[in-house]
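Student: structural data only, the sequence is not supplied:
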C-alpha cells in the first residue's frame, strides 16, 4: 500500500470519535500509562501537567496517566511516583486534568497498588509491609510480605473507591484500575500468587472476587455515567509466559464478573498487539475481550515500533514500524481504541503526525527519552 493510501486510511479510521459510558473521546488514540517518577513527594507538578497537556494538544484523544498510588500505606514503592491522595497531590492532579482539557483531550488516572512487588523499607511509607493474596511474590517465594486479612481487603477496596470519587470531584473523565502485570489486583487473579483457601481464592472465578469488589465499590462511589476502565494482562513483569486464561472459555470466566460489577471498557495489555491470543483465530487479547464481553476495548503493545517496550527499559531503542495491520484490525472493529506508549514518549506529536498523514516525520524510539520529561 502506498504511503498516501496509508495516510488516508489512518485519518479515516483513527479520527472517528468513540464513546465509553458517558464519555465521548474525540478519536481512537489513547496514551498508554507509563511510570515516569517525576513527581517528588508524590505530587505531580507543572512539568507533569505540561507533559500530558502537550500530548493532548497534539491530538491524543484519551490520556491514561502513569500509575498513581491509592491511599493505602503499602500501595507504592517510590516517593517519586505520583499519589492519588493528599491535598497537595490532588491539587497537582487537578492542574494536570485542566491542562489536558484545555488542549481538547480527555484524561483518566490509572489507580495502582503494587502489592507483593513492594520491597521492605521502600518509600513513600517505609514501615508498611508488602501485602498480597497469600504473601507470595511473583517468583513464588514468600518474601517479607503478608497475606491480606479481611480488614486489609476492605481497606484497599475503600482506597480504590476513594481515589475514584476524588478523580470525579477534581475533574477527571473516568478512572482506570490497574489489574495487570503482576501488581496487587493481578496477584489475586493469578493462580501463581493466589493460594488462598477462603472465598477470594480457588478457581478462576473465585480469584476474580477481590477485583470485582473493587470495581463494584468504585462504580458505587462515582456517577453512573463516569467511565470505569480495567487494565489486565496475561503476562507479569518478570514472567512473560504467565497466563490467566489458556482458552477463550477461561477468559470469559475471568472477565464476566468484572463486566457485571461495572467495568465500562477493558484495556488489554499485550507486548505485541499483532499476535493472536489463542490458537485457531487471529484475534488479539483486546479482540477476544470485546467478542466475549461486548464491552469497548483498548489494545496496546509496541504500536508504531518494532520491538516491545520491556527492552526499552533495558536501554534499547526501536525503529518505526508501520500500522497497516493495526488499521486493518480497527476497520474490522476488532477493538475500539489503541493505546500508544513509547512512540508517544519519544515523539509527543505522534498522534498528530499519524492523523495528518505525516508518516515520514515519525521518529524511532530512543531510550534516552526515559531520562527526561518533555
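Tutor: All right, it came through fine. Quick caveat, the model's predicted, so the values are computed rather than measured. Numbers count the residues shown, from 1 in each chain.
Student: going forward, measure contacts and count neighbours with C-alpha atoms only.
Tutor: OK.
Student: the helix or strand that contains residue 254 packs against which elements?
Tutor: If you go by DSSP states H and E, residue 254 is part of helix 248-261. Helices and strands touching helix 248-261, by 3 or more CA pairs under 8 Å, 6 or more residues apart in numbering; DSSP states H and E, are helix 204-207, helix 209-221, helix 285-293.
Student: give the buried residues for the helix or strand just after that helix.
Tutor: Going down the chain from helix 248-261, the next helix or strand is strand 265-269, by DSSP H and E. By neighbour count on 16 or more other CA atoms under 10 Å, the buried set for strand 265-269 is 265, 266, 267, 268, 269.
Student: would you turn those into a markdown table with distance to residue 216?
Tutor: What follows is these, written out as a markdown table (distance: CA to CA, whole Å):
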| residue | distance to residue 216 |
| --- | --- |
| 265 | 14 |
| 266 | 15 |
| 267 | 18 |
| 268 | 20 |
| 269 | 22 |
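Student: pull the most distant pair out of these.
Tutor: Across the buried residues of strand 265-269, the longest distance by CA to CA is 12.8 Å; it joins 265 and 269.
Student: below is structure B, check it against A:
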C-alpha cells in the first residue's frame, strides 16, 4: 500500500503511525461499525467500546506473551505520570521505609529518580553520567540496596540513544522498567520484571494512553497519599476506567496491535528493526563526516543519535533533509546533534532514503 505525499517522519514522539492504521481510522471516523458515529463519540462503558478495550488487551497479551499473573492497565499521564505513580504504589514495600534503587543512564531515568525523591529514598545505585550517558554502567558496579522496594531502569533512553542489551538480573527485587521507546520493538520476557510501563506514542499509536503491565502481587501496596487516579489497584478494579479513559487513543492502539500481528508479531518486527539500525549505524561508522558516540553494545535500535563532525553544517543538513522529505532529525536540545527515531512504523525504505541523503550530503560537504 502506498500513500501519496507522505514524508519519512523520524520524530521521537509523538512519532509516525503506520499508514494502514491511519487509513483504517480515517475510513471509520464518521461511521464506525455502522453506528453512524465515530468511536470517540460513544460511551466508554458501552458494549461496543468495551469490546474494543478487551480486544486490545487480548492482542497485547498475545504480542508480548503476558501471563495471567500480570495486570494490564491503560492509563493517562504518560511516563512522567508513572514516575509519580510508581513510587506511590511500590515504595512502601521497602524494608526500612519507602526506598527504591535507580540505574541512571540518561535524562529519562534521571527524571524518574528525581520524581521518586518526593516519596521516599531514591538511591542512586549506578550512573553513567560521568561518561556523558554514552553507555550502561557495568553490572558489577551497581550498588543495590538490601532494603529497597524495587530497582528502576529505563530500557531505552530516547534522548541519548542508549539501550540495554538485555534484562539485568537484580536478584529477588522487582524490576520496574520504562519501555516507553522500546515496547513491542523487540521480544522481552515479561516475567523478568515486576512492572513495565510506557506511552503509546512511539511504537504503538498516537499519544494519550499509557500502558502499565504490573505483576498482580505488586498491587495493593499504595501509600495513603496516592490519588485514586494513580492507584493501580483501584484502576485494576475498574478496568482502567476510574475516570473516562482516552477512548480514541485506546482504539488507535488496538489498530496498531492488529497491524503488528498482521506483520508477524514482535519477532518479525524486531528483525526489521535490527536491519534498519544496522544499515544506519554501519553507514555512520564508515563515514568521515558523521559519528555516533554511544558504546556499540548499548546503541539504541530505536533512537539513532549522531553528530556532524563539522557542526557548522548542521543548519544546512537539517534544511536539506527536511526539503527531501526526511523530517524531525534535529537532536534533543539537551544533547544537540541529530537523532533518527526509527520506530516500528518507520519502513526500511525510509532508513535507506536517509542513508542515501546522508551519503550525498557528505559528498557535497
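Tutor: Cool, the structure landed. This structure is a prediction, so every number in the text was calculated from the model and none was measured.
Student: what's the TM-score here?
Tutor: The TM-score (TM-score structural alignment, normalised by the length of structure 2) is 0.30; 161 aligned residues with a CA RMSD of 5.5 Å.
Student: go through the buried residues of strand 265-269 of structure 1 and name the one nearest residue 205 of structure 1.
Tutor: Within the buried residues of strand 265-269 of structure 1, the smallest distance to residue 205 of structure 1 is 17.4 Å, found for residue 266 (CA to CA).
Student: list the buried residues for the helix or strand containing residue 355 of structure 2?
Tutor: Per DSSP H and E: residue 355 of structure 2 is located in helix 348-364. Neighbour counts over helix 348-364 of structure 2 (16+ other CA under 10 Å) mark 348, 350, 351, 354, 355, 357, 358, 359, 361 as buried.
Student: who touches that helix?
Tutor: 8, 272, 275, 276, 279, 280, 283, 289, 317, 321, 326, 342 (CA atoms under 8 Å, 6 or more residues apart in numbering).
Student: switch the cut-off to 6 Å
Tutor: For helix 348-364 of structure 2, contacts defined as CA atoms under 6 Å, 6 or more residues apart in numbering pick out 8, 276.
Student: the top helix by length along structure 1 vs helix 209-221, what angle?
Tutor: When structure 1 is scanned for its longest helix (criterion: DSSP state H), the result is helix 150-169. Angle of helix 150-169 of structure 1 versus helix 209-221, following axes from the mean of the first three to the mean of the last three CA atoms, to 10 degrees, is 40 degrees.
Student: would you turn the helices and strands packed on helix 248-261 of structure 1 into TSV with mean neighbour count?
Tutor: Output for those, formatted as TSV (neighbours: other CA atoms under 10 Å):
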stretch	mean neighbour count
helix 204-207	20
helix 209-221	22
helix 285-293	23
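Student: export the ones you listed to a markdown table and tack on distance to residue 160 of structure 1?
Tutor: As requested, these are exported to a markdown table (distance: least, CA to CA, whole Å):
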| stretch | distance to residue 160 of structure 1 |
| --- | --- |
| helix 204-207 | 18 |
| helix 209-221 | 7 |
| helix 285-293 | 23 |
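Student: so which of the buried residues of strand 265-269 of structure 1 is the closest to residue 30 of structure 1?
Tutor: Of all the buried residues of strand 265-269 of structure 1, residue 267 has the smallest distance to residue 30 of structure 1: 10.5 Å, by CA to CA.
Student: my read is residue 126 of structure 2 is in a strand, agree?
Tutor: Yes. Residue 126 of structure 2: assigned to a strand according to DSSP: H, G, I helix; E, B strand; the rest coil.
Student: separation between it and residue 256 of structure 2?
Tutor: 35 Å (CA to CA, to the nearest Å).
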